[in-house]
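J.: after the sequence you'll find the predicted model.
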Amino acid sequence: MVSTNPFASRQVRPGAIPFQFSAPDSASLIIERLRESHWRGTIIGPHGSGKSTMLETLSPLWRDQGLTEVRVTLHAGASNSGELRLPRKEEILVVDGLEQLSWPARRWLLWRCAAANSRLLATCHAPLGLPVVFTTAPSPELAEQLAEILQRKTDKLVTAADARMMCESNQADLRETLFQLYHLYESRRKSRSASDSDAEITR
């Protein structure tokens, strides 16, 4: 078995695992909803619920629509990435964290995109004046599923019950849940390694 911690940040960062849809939702269905709303919409959900992962899952599909993605990631009190500008004719502006813009800046962006008939997809915690094309719904069941996926090629030291309990204690914040599962996995791995060493000495 692989001895690395499967809950390490490089394993759980947005895009490392595809967004786990519940039937009948799918990435193609979200794109269809966006098309029906004239290519302007939002993905909403609480902190740590998979919104950024959703954007990574959608990212390679824009080319199939003849579009080039212009990604802007906004952070509270931290450096932003990407250039916030109106997208060109064959582009779609994807803004991760729309609520981080001030109210005047957000109003200006939405007005300019509507006036220019520009394509815009944004993530936010609550509706902010755009059609909602998807709402993330993290759950203990999803935490169990992610724990199972992440441990497919490693020793399974975190149980489904562990994942469920962590998710419930973190009020379904998957980002914080995975962070805590990293430490749980690391603790159990070190304990087992110490036990194996003691057993080897006593032989």
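T.: In hand now; what should we look at? What you are looking at is a predicted structure, and each value in this text was computed from that prediction instead of being measured.
J.: rest of the way, CA atoms for contacts and neighbours
T.: Noted.
J.: this structure: helices as residue ranges?
T.: Under the criterion DSSP state H, helices of the chain are mapped to 9-12, 27-36, 51-58, 103-115, 140-150, 160-169, 174-201.
J.: buried deepest among those helices, which one?
T.: For the helices of the chain, the largest average neighbour count (mean count of other Cα atoms under 10 Å) is found in helix 51-58, namely a mean of 21.
J.: and the contacts of that one?
T.: Residues from elsewhere that reach helix 51-58 (Cα atoms under 8 Å, 6 or more residues apart in numbering): 13-15, 17-19, 27, 43-45, 96, 123, 136.
J.: for residue 133, what are its contacts?
T.: So residue 133 contacts 30, 33-34, 41-43 (Cα under 8 Å, 6+ apart).
J.: just the residues you listed now: which is nearest residue 66?
T.: residue 34 (14.5 Å; Cα to Cα).
J.: surely the closest one and residue 28 touch.
T.: No: if you go by Cα atoms under 8 Å, residue 34 and residue 28 don't touch, sitting 9.8 Å apart.
J.: could you find the closest non-adjacent residue to residue 6?
T.: Using Cα to Cα, 6 or more residues apart in numbering and skipping the chain neighbours, the partner closest in space to residue 6 is residue 150 (5.6 Å).
J.: to clarify, my last question referred to residue 68.
T.: residue 91 (4.6 Å).
J.: please apply the same query to residue 181.
T.: Closest to residue 181 by Cα to Cα, 6+ apart is residue 7, at 6.7 Å.
J.: burial measure for the one you found, as a count.
T.: 22 (other Cα atoms under 10 Å).
J.: what sits against it?
T.: By Cα under 8 Å, 6+ apart, the contact set of residue 7 is 150, 178-179, 181-182, 185.
J.: OK, contacts around residue 172?
T.: By Cα under 8 Å, 6+ apart, the contact set of residue 172 is 49, 138-140.
J.: out of the residues you listed, flag the one nearest to residue 82.
T.: If you rank the contacts of residue 172 by distance to residue 82 using Cα to Cα, residue 49 comes first, at 22.4 Å.
J.: relative to residue 57, how far out is the closest one?
T.: To residue 57, residue 49 is 14 Å away according to Cα to Cα, to the nearest Å.
J.: and for residue 192?
T.: In terms of Cα to Cα, residue 192 sits 36 Å off from residue 57.
J.: do the same with residue 40
T.: Taken as Cα to Cα, the span from residue 40 to residue 57 is 18 Å.
J.: second one coming, line it up with the first:
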Amino acid sequence: MTTQRPINDGSSEFFGNPFSTRYTQPGRIAPMDGFGRLLNLHGILASLAELGGTAAIQGPHGSGKTTLLEHLACALQHRGVCVVRVRLRGMSDALKALLAIAQSPPGGMVCIDSWEQMGRLLSSLARGLAWVRGCHVLVTSHRVTGLPLLIDCQTSHPLLVAIVRQLPSHEIWHGQRIAAADVEEAFEQCGGNMRESLYHLYDRFERHGREVPDMPVMPAVSIVPLRSMKFMKPFGIFFAPRYPSAT
């Protein structure tokens, strides 16, 4: 990362690129629907309960499935639910999911990211094991899972605009380092993939910094780690719900 020149406001600490993963990873950006409107997680959890506690978050790459899963996992923990998170990177990780389900107490929740990595046979085994244990599973997937559908994630240009607006010190750098046209270009070039769009804007921010060396960076902000965060895909929460958004 290139070194940025701080603004002369008497502060001694500054951060550089607002599109860094420390600002865009799951849990950093408020949950929004496909139109960029804030969502009520309690309403989503109510829908999950109506589905029996087990469901799938479905959508294409970069649509916010992992972020939504993390927000819901944290909300469940705040309610006293025993939550275990499992991130699957391949079928070889399927044993982790099966062990998590086998060790989950009745009423517990096992959150599994990238459920499609389980394969048909092992996913059926996992569902049966969860039924025997009396626990629930909440998963993300790029395709149909056979589980009840909680959310069908979607993206849009207005959503990306809303995400960018949430980033640190937006009022300082927007229109100078990053213009509205840059955001639109990122969305189009990345095919609506929010994660890739933020990567694209990270690079654009760096390039503009070299082109305009006197442009100040933003004053430091306090970053409080989300202690329960396990999933590290670098983007916020972006999806279109199956129910009306709430304020």
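T.: Sure, I can see it. The shown structure was predicted, so the numbers you read here are calculated from the model rather than taken from an experiment.
J.: coming back round to it: any chance of the contacts of residue 133 of the first structure in a markdown table with distance to residue 105 of the first structure as columns?
T.: Shown next, in a markdown table, are these (distance: Cα to Cα, whole Å):
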| residue | distance to residue 105 of the first structure |
| --- | --- |
| 30 | 26 |
| 33 | 26 |
| 34 | 23 |
| 41 | 17 |
| 42 | 17 |
| 43 | 19 |
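J.: need the contact list for the closest residue to residue 82 of the first structure other than its chain neighbours.
T.: Of all residues not flanking residue 82 of the first structure in the chain, residue 72 sits nearest, at 4.4 Å (Cα to Cα, 6+ apart). Residue 72 of the first structure makes contacts with 80-84, 93-96, as judged by Cα under 8 Å, 6+ apart.
J.: what about 7 Å?
T.: 81-84, 94-96 (Cα atoms under 7 Å, 6 or more residues apart in numbering).
J.: neighbour-wise, which one of those residues leads?
T.: residue 94 (25 neighbours).
J.: which residue lines up with it in the second structure?
T.: Structural alignment (TM-score structural alignment) places residue 94 of the first structure against residue 111 in the second structure.
J.: which one of the contacts of residue 172 of the first structure is nearest residue 100 of the first structure?
T.: Closest to residue 100 of the first structure, out of all of the contacts of residue 172 of the first structure and judged by Cα to Cα, is residue 49, at 16.9 Å.
J.: the closest one touches residue 171, doesn't it?
T.: No: in this structure, residue 49 of the first structure is not within contact of residue 171 by Cα atoms under 7 Å, at 10.4 Å.
J.: of these two, who's got more company?
T.: Applying other Cα under 10 Å to residue 49 of the first structure and residue 171 shows that residue 49 carries more neighbours, namely 21 against 15.
J.: distance of that one relative to residue 193 of the first structure?
T.: For residue 49 of the first structure relative to residue 193 of the first structure (Cα to Cα), the value is 33 Å.
J.: how about residue 164 of the first structure?
T.: In terms of Cα to Cα, residue 164 of the first structure sits 25 Å off from residue 193 of the first structure.
J.: please apply the same query to residue 18 of the first structure.
T.: For residue 18 of the first structure, the distance to residue 193 of the first structure - Cα to Cα - is 32 Å.
J.: kindly report the same for residue 176 of the first structure.
T.: For residue 176 of the first structure, the distance to residue 193 of the first structure - Cα to Cα - is 26 Å.
J.: which residue, neighbours along the chain excluded, lies closest to the aligned residue in the first structure for residue 126 of the second structure?
T.: The equivalent of residue 126 of the second structure in the first structure is residue 109 (alignment by TM-score structural alignment). Spatial nearest neighbour of residue 109 of the first structure, chain neighbours left out: residue 86 (7.9 Å); criterion: Cα to Cα, 6+ apart.
J.: what number of residues lie near the one you found?
T.: Around residue 86 of the first structure there are 18 residues (other Cα under 10 Å).
J.: same deal with residue 92 of the second structure?
T.: 10.
J.: what about the aligned partner of residue 18 of the first structure in the second structure, distance to residue 162 of the second structure?
T.: Under the alignment defined by TM-score structural alignment, residue 18 of the first structure is paired with residue 30 of the second structure. Noted for residue 30 of the second structure: a distance of 10 Å to residue 162 of the second structure, by Cα to Cα.
J.: what separation do you get for the residue nearest the centre of the second structure and residue 111 of the second structure?
T.: Nearest residue to the geometric centre of the second structure (Cα atoms, centre = their mean): residue 67, 2.2 Å. Taking Cα to Cα as the measure, residue 67 of the second structure and residue 111 of the second structure are separated by 12 Å.
J.: now do residue 173 of the second structure
T.: Residue 173 of the second structure is 37 Å from residue 111 of the second structure, where distance means Cα to Cα.
J.: same deal with residue 26 of the second structure?
T.: Taking Cα to Cα, one finds residue 26 of the second structure at 14 Å from residue 111 of the second structure.
J.: number of residues surrounding residue 97 of the first structure?
T.: Residue 97 of the first structure, neighbours per other Cα under 10 Å, totals 20.
J.: so it is in contact with residue 76, correct?
T.: No: contact criterion Cα under 7 Å: residue 97 of the first structure and residue 76 do not qualify, at 8.8 Å.
J.: okay, the contacts of helix 51-58 of the first structure in JSON lines with distance to residue 160 of the first structure next?
T.: Converted to JSON lines, the contacts of helix 51-58 of the first structure look like this (distance: Cα to Cα, whole Å):
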{"residue": "13", "distance to residue 160 of the first structure": "21"}
{"residue": "14", "distance to residue 160 of the first structure": "22"}
{"residue": "15", "distance to residue 160 of the first structure": "23"}
{"residue": "17", "distance to residue 160 of the first structure": "18"}
{"residue": "18", "distance to residue 160 of the first structure": "20"}
{"residue": "19", "distance to residue 160 of the first structure": "19"}
{"residue": "27", "distance to residue 160 of the first structure": "26"}
{"residue": "43", "distance to residue 160 of the first structure": "28"}
{"residue": "44", "distance to residue 160 of the first structure": "27"}
{"residue": "45", "distance to residue 160 of the first structure": "24"}
{"residue": "96", "distance to residue 160 of the first structure": "30"}
{"residue": "123", "distance to residue 160 of the first structure": "29"}
{"residue": "136", "distance to residue 160 of the first structure": "21"}
